[in-house]
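Visitor: Pasting the sequence and the predicted coordinates here, then a few questions.
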Amino acid sequence: MNTNTSAAPRPLAAPFTDGLRNGVLRYQRCTACGGTQTLARYACQHCGERWALDWRDAAGAATVCAVTEVARAPSDEFRALAPYTLALVQLDEGPRLMAHATAGVHIGDRVHAGFFDHQGRTLVRFAPAP
């Protein structure tokens, strides 16, 4: 007889996606070397330390590093949004993140994270900083 009543483990990226649903942008920070990353990992991408990562809330301020206009959506899920802008941004806390952006942002622009719902998911959209 199996007496294990524990719940299924949470997905690795759950703190990130939970944050998005609550209007908070999160990233991982390594307690060993101070490196930061936005993609959820079990080890630090900078020093390789395992299990030394904690989740932090970002302020949402960033600088645009690259921009592209998507004219042809990669899937039916995003077809309704096309054309749309994607930007690679560097958060003030250090890590880089690719996300949606308002049309007209340029490399070097200061932007701030906002959120929007699309087909049951919360996505990030950067807009010019006030």
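Guide: Sure, I can see it. Numbers count the residues shown, from 1 in each chain.

Visitor: rest of the way, CA atoms for contacts and neighbours
Guide: Noted.

Visitor: For the top helix by length along the chain, buried residues please.
Guide: Longest helix in the chain, counting residues (DSSP state H): helix 14-21. Neighbour counts over helix 14-21 (16 or more other Cα atoms under 10 Å) mark 15-17, 19-20 as buried.

Visitor: Okay, one more to line up with it:
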Amino acid sequence: MSTEQKNKINLVVNSESKPYWEGAAKGQLLIRACNACGKVHHYPRTICPHCFSEDTAFVEASGNGVIYSYSVTRQAKPPYVIAYVELDEGVAMLTNIVDCEIDKIRIGQKVRVKFSEAGDGYALPVFTSA
């Protein structure tokens, strides 16, 4: 198996999520905002989970947030961290924490988005210490 095949992530890209993945490929973290109730949400689906309106649009998030919860998988080689990050905009997203010392990660730690190559011209938002 080539390195390219090992690093390729199977993303679900459909008409609803394609702008999200295209934004990530350009270094933009997009979330959905509802024009009816004014709330934002993630994962970026067309229908607002707060008021069920279909009047939603993509907006660019700041990319800044804090670790809400995390788990370290040490049995993997190399070990990795999966976390819920609460963005400054108020939504939480499931992601990976990268490029930092695993033993220094803490709940409430400030993080910022970066993008990891996902194959097929797409990128995956991950987070690192701010």
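Guide: Nice, I can see it. Just so it is clear, the structure is predicted and the values come from calculations on it, not from any experiment.

Visitor: Tell me how the two chains score on TM-score.
Guide: Overlay of the two chains. TM-score (TM-score structural alignment, normalised by the length of the first structure): 0.77; 112 aligned residues with a Cα RMSD of 1.8 Å.

Visitor: picking up where we left off before, which among the buried residues of helix 14-21 of the first structure gets closest to residue 111 of the first structure?
Guide: Closest approach between the buried residues of helix 14-21 of the first structure and residue 111 of the first structure, by Cα to Cα: residue 20, at 17.2 Å.

Visitor: Excluding chain neighbours, what is closest to that closest one?
Guide: residue 122 (6.0 Å; Cα to Cα, 6 or more residues apart in numbering).

Visitor: unless I'm mixing things up, that neighbour is touching residue 115, no?
Guide: Yes. The criterion here is Cα atoms under 8 Å, and residue 122 of the first structure meets it with residue 115 at 6.5 Å.

Visitor: intersection of neighbour lists for these two?
Guide: Residues touching both residue 122 of the first structure and residue 115 (Cα atoms under 8 Å, 6 or more residues apart in numbering) are residue 20.

Visitor: before we move on, the earlier item: need the buried residues of helix 14-21 of the first structure in a markdown table with distance to residue 51 of the first structure, can you?
Guide: Output for the buried residues of helix 14-21 of the first structure, formatted as a markdown table (distance: Cα to Cα, whole Å):
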| residue | distance to residue 51 of the first structure |
| --- | --- |
| 15 | 15 |
| 16 | 17 |
| 17 | 20 |
| 19 | 20 |
| 20 | 23 |
